[in-house]
Structure formats: structure tokens, C-alpha cells
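The sequence and its predicted three-dimensional model are supplied below.
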Amino acid sequence: MTNNERIRRPISDRELERRWQEVRRLMKEKEVQLVFTQGNNVHLGGYVRWFTDIPAEYNFHMTVLFPVEEEMTLVRTSASPIPQWALRGVKEVMYAPFAPTLNYTAGEEMALIKNYIRKMKPDRIGYIGSGMITAGAMSALTEEFTDIEFVDITDEFDLIKALKSQEEMEFIRETARIQDLVWAALPAMIKPGMYEYQFRSQVMELLMNLGSEEHLLFVGTAEPGKACGLSTFQYANRRIKEGDYGILLMEVSGPGGYYCESARNFSFGEPYKEMADAWEVAKKGQQLTADLLTPGRDSGEIVQVYNQFVSDLGYSQEGRLYGHSQGYDLVERPAFMAYNHNGVETMKICAGMNCSLHPYLIDDVQTVYINDNYYVTENGAEKIHQTPPEIIIL
């Protein structure tokens, strides 16, 4: 077997080499001899796939050990072996029978990592993604290797990862194209009498047939004059009726595992006034903030402008994620968040980023959600999705 036989869209060897060179440049700058990171899922496990073009899956931890002078080593559960033909830039994969739900197996995983570090004998180790590395792994390593300095290089690495190459942007544009095709097919898929979960399953099937890899789909429907919200699968047992309106949010990756996300309101017949009015506000708010996607700008400033705009018109402000970058991860930095005590985004907007902007307005009588991706250039933002920013009339 080869990558091209089994993987619909493998990343090129040239792109992987580019990434490894960027990391080694950073390692030399930070004077670290080894970098390690972990991931355990596809939606928010992009550190692992960025290094290897191999996703972490099924909530099993996968550890990447990347030395400055040699090929990398991976640590993975023996319940999910990697085919030999899929390994590129990998010297060795060390397997052990561990699972996060079997606490007593954690020692086997850590023993492999510790033995590797003992053989490498680094003075300084850089780690990436303290939010992804398990607390058990971090404490085990720092307690075992008191003579080694552990250095957090996440901020510097996140910027490298956020700036997309030409090849990466080709994958991202394909993801957006697939989502646009679903919007074009939407009127043929959703009918009165269906349950929300049935509609959701039809969307997922089409996405998979078009080449999408992973799927987070949210659906909300309601009668006019009521908020519809956005439901996960567990709450999608509502039967859709004639005259309803609703929202579909697609947070899905395309071939190669790159994410975009897209959302539109739809309506059986002409939308009622409150929802239509809110949609126009959301659409204008999205365009207002898209115009601010320029290199060097602070993402928090963009959220402030949006919140002031919707607040002046009497609509709800955004206190959660208003937008963010995307790539192998559904949510990448920079994040567009209002100031909060949990932390402030320090990464500036840069040319080469793939940014999602998603105004979300909700009150007692309506819910609207518009979501599109934009590519940041030196001269501003280029919209990637081609679906018009309009309510889809059914």
C-alpha cells in the first residue's frame, strides 16, 4: 500500500519537510534539543497531525517526540496501530496497551516516553499545547527529570501553524467548496415531517460522499416567533413542520483533514420579520468585522467593534468565541474573544491565516447564525465560501 492508494488527499512530502524545518529553526532559537506534544482526537488534535499527517483518534493519546537532529518517534496505543506505509519522517513507533479509561495502564505509556528521554539525554525540552498534554504526563516527566529544563514553546509554534502554506490553502478551499455544495443541495434534503436527526444524517451522508473526513453538525428548528437555538445530536428529536425556520451549522473537515465551518438560516416560505431583521444585522456585522481582518490587528479589537455594533441596535453581544483561525483544528489561534478573566489572546492577525467569523444572535423570538471563512492577505480578507450571505428559502 501507499499513501496515494489509501488516503484520498495526503499532504505532500514537501509540505511536511517545510513544517519540520520551521520547527527545527524554532528549536535552535529556543535552544531545545527535543519537542513533545500530544493529541487524542481529530477535531482538536491538530498538533499531532501537523507533524505526521496521521490523526490522533478515538480519544487515545498519541505522543510526538521530535528531536532537533533525528527523525521523530511516536508513542501510540497498540489498540490502534499505524500502517508502515503511512509513516513519514518517523524513526520508530512505540506501542503499549494503554487507554485513558484504564488508569492503571498510564504507567506503560509514560515508561516508553521516559525511556526515550533517557536515551536522548536532552538539557532542554520544549513542549507544545499544555491544554492538550495530560496532567499525568506533564507531572510524571517533570518529577522524573529534575535536571532537564522544560520550556513552553506553544505561543511560538501556534503562530507557525496558523500561517497556511499554498498547499494548505488548496485543502482549505476544497473544504469550503464541499460545504457550498451542501448549501446548494439543502432545499432537496429538508422537508416538513422529517425529524431534525434525519435531516442531519442526510447532510452527513452528502458531506462524506463529497470527501469530508470528520463531521460536527448542529441543527435547530422552531416555529416563527420562537428561538430555535442549535442542538447537538442528543437533542435532535424535534419533528420539522411546515412554516418552520431553522439553522444548520457545519463544522466539518474536508479531504486532508482541514477545517472550515459554515452556517445559514433557512425558512419554509418567507422569513418572519424579527428573524429577517436580525439576519440583516448579523450579515452586516460579519462584513464589518471581515473588513477589519488586516495584518497586525488585535482580534479582541474586532470583537469590541462587533459587540458595539450589535449592542447599539439592541441585539445580544458575543461573550463566547466570535471567530477564530482554523486548519487541522476546528479552533485555532488567534481566537476572537471579548476580554475575560480566563486569559487574553496575544496573537495578532497575520497574512496567511484562515479565519472563521460567525455572528450569533439569539433572543426570545428568533435565532440567527451566519458563518463563513476568510483568508487574510496583506491587503485584507478574501472570503473563501461562495454561498451568498442570505437566508435559504425552502
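All right, it came through fine. Numbering: from 1, shown residues only.

CA only for contacts and neighbour counts going forward, please
Noted.

Counting neighbours, what do you get for the residue nearest to N307 when sequence neighbours are not counted?
Closest residue to N307 apart from its sequence neighbours, by Cα to Cα, 6 or more residues apart in numbering: Q317 at 4.9 Å. Burial of Q317 is recorded as 21 neighbouring residues (other Cα atoms under 10 Å).

any idea whether the residue in the chain sticking out farthest from the centre is helix, strand or coil?
The C-alpha centroid of the chain is most remote from D147, which lies 36.0 Å away (Cα atoms, centre = their mean). Put simply, D147 is coil when judged by DSSP: H, G, I helix; E, B strand; the rest coil.

Tell me the spacing between it and V281.
57 Å (Cα to Cα, to the nearest Å).

Also K226?
18 Å.

Select the longest helix from this protein.
helix 166-189 (DSSP state H).

can I assume L288 sits in a strand?
No. The assignment for L288 by three-state DSSP gives helix, which leaves it out of any strand.

Tell me who's in contact with the nearest residue to it once chain neighbours are set aside.
Excluding the flanking residues, the one nearest L288 by Cα to Cα, 6+ apart is Y306, at 7.4 Å. Contacts for Y306 were tallied using Cα atoms under 8 Å, 6 or more residues apart in numbering; they are 285, 288-289, 317.

another one to put next to it:
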Amino acid sequence: MMSKEEMQRRWSLTRAVMREDGLDWIVCTLGHPFGYAKWLAGRVGLAGTLVAFPVKGDLILATHGDAVHHRPYDSEGVRHIATCAQPNLLANTHAAALIDQIRDCAPKRIGFVGLGYLSAATYATFLKLLPDVDFVDATDSLAAIKAVKSDEELVHMRAAAALHDQAVELVRANVRPGLAPKQIIEVVRSFMCTQGSASQTFMAGSAPPGQPCKYAGPQDRVMEKGDQFAMLIECSDSEGYYSEAMPTLCIGEIPAPLARAHADVLEIQSTLVSMLRPGIQVSELLRVNDEFMVRKGYPPEQRLLGHAQGLDLVERPAATPSGENLVIQKDMVFSVHPTVHAEQAWGFPVNLSFLITNGKAEPMLKTSNTIFVV
């Protein structure tokens, strides 16, 4: 659990931007996976969690329950409301439980935060029951604050990175002929759970030489001597702070196409990491990456080149072709994961997460950025 001082820091920063933006309340929910709700409340609940945060007074947390069953319990600066609502029921949002308390404050302007995760039912309920309120998207203001990590948050980010260093070593110790990638996933999952990880995502796959090895699978292919193995590990520490790693292994010699793809992806990742400094627009990262990829004969980025991370695996700012208006700032942790797609091999970096400083960005993991041979 985060300290009282850390929560007060977040609330103070949030209220400052609320006053600047003329907001009386902000409303948010969970994200990818914990989101703004966990960042503001310091806790989460079940089934469509909602957080209503006032410019003055206690935060309201509305959930289907909390740790167990339905009994609400308050915590420092947090009033908890438990309702029977779930997204798949007739009562499909907790919003109605918040309306009376928000209305009593005679709000003029309310900001929704993280509209992509806020349900249509919640949005419609607020608009219907508070018809005289001006509703706005306040995501940009809070996203910029949430992405910059405090010293206390960085303790958890480093703990998450250390878990990934250990996970890579586990992968190296367990990949061998006769096993399928899904069995390696279960080894790492068991380790993460015993270490108290709050959330985990894994993908893994294998392929023979001469074929691209994709971390998205197949997971059930039994590995043989000479095979390639790739895995994506995205897990949090016990408080919910994320890191990630993407190891590539070979059972025997490294095929030449894979060696070339890996060398190229490390070259462009090194260039991109050297650009990570306060004030840079992530569109610059995309431009440099795409120019490199096209020059080398690879396709440009079509999805997600990199992103901040914390209580969400993917936070803003995000380097995506769809655009981004937030800039890199000091004390963000930023994941940089270019991918080389060649006909016979795909190349991934191993170490993905970097701490933004006033100087050179610092890798969060200690694992070597290499192809491992087992």
C-alpha cells in the first residue's frame, strides 16, 4: 500500500490542475489494468469500479465490493460505496450511487478521465441525471501527472524490473527440447505469483530456423534442437507497478537471419533511447524509427513503438501512428520496443523499460540485451 504522503502528493497535484481547468469533480475507472482509479484511490474493487474525486473533500470509490463480498470500508481520504451493479446486469453502472453526493455540491463542470475505459452506461447516466453540468474530457491533464513517477513509485518500478530480470533467468534455465512454450509460461507465472505480482500477461512461441519466431505463439508447439523461442513478459509488482521484457533464445546456433534482425533492432532501439530526454515529442521517435526501418527494407511501425508505464502497462505518452500530444518528461519510465519484421526472422530487444533523467535514459533491467543460447 502506498504511503499517506504519496497519496496526498497525488491529490494535491490533481486538485491543482482541477482548479486550473475549472473542474469541480473528476470521474474515472480502471484502465490497463489499474488505471486512474487505482492511482487516485490507492485501491481497486470489483465489477466496473468508479472513482469520483472532488476539488475539495473526500474521494468516493464505488464498487461491486472490494477485497471480499460486498461490505464497504473507508480508508484515509476515501469513502467507499458498494452497490450491486455489474456491467453485465440490468444495474450496469455504479454511477447512480454517486450522483446524489455529487449533486449536493452543485457542480458546474465535471471532467471524465480515461474515456476509452469509461462505460457508455456510466457516461449516459451522468449526462441524464446531471443535465445542467458541463462535462469535459480531462484525461490529458491527469495523464501528464500520472506518468511522472515519484521516488516512492520508482521503488516499485525497480522492484517490478528486478522481477523481470529473474524471470528471464528462469526462461533461460527452462527452455529445452521436449517442452512447449506454454510450459515455460507456467513456470514464469508460478514465479511471479509466489513473488506477489498483482497482474501478469505472458505470450510465447517457437519456430524452426528460417521462420519468424513470434512471441504470440504457437504456444503448444513442442520445441526441438535448433529451434528459436521468443517470449513477452509483462507483469507488475505487488502494488501493481509494471515492467516488461522480451527475451529471445536459441536451442543451439543462432540462425543468420535472426542474428541480422536482432542486430538491427538493437541498433534502432539504441538510437531511440539516446533521444529520450525531457521535452521530446514521441512523434520524433516514430519518425526516426520509420526512416530506419524503411531504409533497411522493413515495414514501418503500424501499432505501438513505445509508451510510458506504471500502474498501467501502457500509459501515455505513447508513440503510436494515431498521434499523441503529451511530451516525454523527467522521471517517466518509458518502454521502447521497436520490432524488426524480416521474411525469415523477427527481431525484438530484451530490455524494454528506461527511466527518463536529465541526462542519458537509464535501463530499468540489468539483463543483457542479447540472444541467449541454451
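Arrived safely, thanks for sending. Quantities reported herein were computed from a predicted structural model and do not represent experimental measurements.

one step back: residues in structure 2 aligned with the longest helix of structure 1?
Aligned using TM-score structural alignment, helix 166-189 of structure 1 spans residues 151-174 in structure 2.

Counting neighbours, show which residues of the matching stretch come out buried.
For stretch 151-174 of structure 2, the neighbour count (16 or more other Cα atoms under 10 Å) marks 153-154, 156-168, 171-172 as buried.

Let's check: the centremost residue of structure 2 is which one?
Note: structure 2 centre (Cα atoms, centre = their mean) maps to L313, 1.1 Å.

all strands of the stretch 201-350 of structure 2, in order?
228-236, 242-245, 248-250, 306-308, 315-319, 333-336, 340-341, 346-347 (DSSP state E, counting those that start in this stretch).

Touching stretch 247-254 of structure 2 from outside, list them.
168, 172, 175-177, 224-232, 348-350, 370-374.

just to confirm, which helix or strand has Q202 of structure 1 in it?
Assigned by DSSP states H and E, Q202 of structure 1 belongs to helix 196-210.

typed the wrong thing, it's K161 of structure 1
helix 154-162.

give me the stretch of structure 2 that stretch 286-306 of structure 1 matches.
Going by TM-score structural alignment: stretch 286-306 of structure 1 matches residues 269-289.

Any idea how far apart the tips of that stretch sit?
8 Å.

Buried members of the contacts of Y306 of structure 1 into ChimeraX, please.
This is how ChimeraX selects the buried members of the contacts of Y306 of structure 1, with burial counted by 16+ other Cα under 10 Å:
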select :285,289,317
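
What remains of the contacts of Y306 of structure 1 once you look at structure 2?
Retained in structure 2 (both residues aligned by TM-score structural alignment, their matches' Cα atoms under 8 Å) from those: 285, 289, 317.

Structure 2: which residue goes with the last one?
When you say that, I think you mean Q317 of structure 1. Checking TM-score structural alignment: Q317 of structure 1 goes with P300.

contacting residues for its match?
So P300 of structure 2 contacts 289-291, 293-294 (Cα under 8 Å, 6+ apart).

secondary structure element for M94 of structure 1?
Going by DSSP H and E, M94 of structure 1 is in strand 90-96.

Residues in contact with that strand: which ones?
70-78, 81, 108-109, 112.

rerun that using 10 Å as the cut-off
51-52, 62-66, 70-82, 84, 87, 105-113, 116 (Cα atoms under 10 Å, 6 or more residues apart in numbering).

One more: stretch 74-84 of structure 1?
By Cα under 10 Å, 6+ apart, stretch 74-84 of structure 1 touches 1-3, 36, 38, 48, 52, 54, 56-58, 60-66, 87, 90-99, 108-110, 112-113, 116.

List the buried residues for that stretch?
Neighbour-count burial for stretch 74-84 of structure 1, counted by 16+ other Cα under 10 Å, picks out 74-77.

Run a quick neighbour tally on the nearest residue to E57 of structure 1 once chain neighbours are set aside.
In space, and not counting its chain neighbours, E57 of structure 1 is closest to N41: 4.5 Å by Cα to Cα, 6+ apart. Close neighbours of N41 of structure 1, defined as other Cα under 10 Å, add up to 18.

wait, doesn't N41 of structure 1 sit right on I54?
No. N41 of structure 1 is not in contact with I54 according to Cα atoms under 10 Å; the separation is 11.1 Å.

Find the residues that touch each one of those two.
Going by Cα under 10 Å, 6+ apart, residues that sit against N41 of structure 1 and also against I54 are 48, 62.

Please name the nearest non-neighbouring residue to P255 of structure 2.
P209 (6.1 Å).

which residue in structure 1 lines up with that neighbour?
Alignment note (TM-score structural alignment): P209 of structure 2 maps to P224 of structure 1.

mind checking how far that match is from W183 of structure 1?
For P224 of structure 1 relative to W183 of structure 1 (Cα to Cα), the value is 22 Å.

Surely K38 of structure 2 is in a helix?
Yes. K38 of structure 2 sits within a helix when classified using three-state DSSP.

can you count the residues close to it?
As a burial measure, K38 of structure 2 scores 24 neighbours (other Cα under 10 Å).

Also the one 5 residues further on?
Other residues within reach of R43 of structure 2 by the criterion other Cα under 10 Å amount to 17.

Next up, the contacts around it.
Counted by Cα under 10 Å, 6+ apart, R43 of structure 2 has contacts 1-2, 34, 37, 61, 66-67, 75, 78, 239.

Which of those residues fall within strands?
Counting by DSSP state E, the part of the contacts of R43 of structure 2 found in strands is 61, 78.

Throw the contacts of R43 of structure 2 into a markdown table and include distance to S12 of structure 2, thanks.
Formatted as a markdown table, those follow (distance: Cα to Cα, whole Å):
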| residue | distance to S12 of structure 2 |
| --- | --- |
| M1 | 19 |
| M2 | 15 |
| F34 | 20 |
| A37 | 16 |
| L61 | 18 |
| D66 | 25 |
| A67 | 27 |
| S75 | 17 |
| V78 | 15 |
| E239 | 21 |
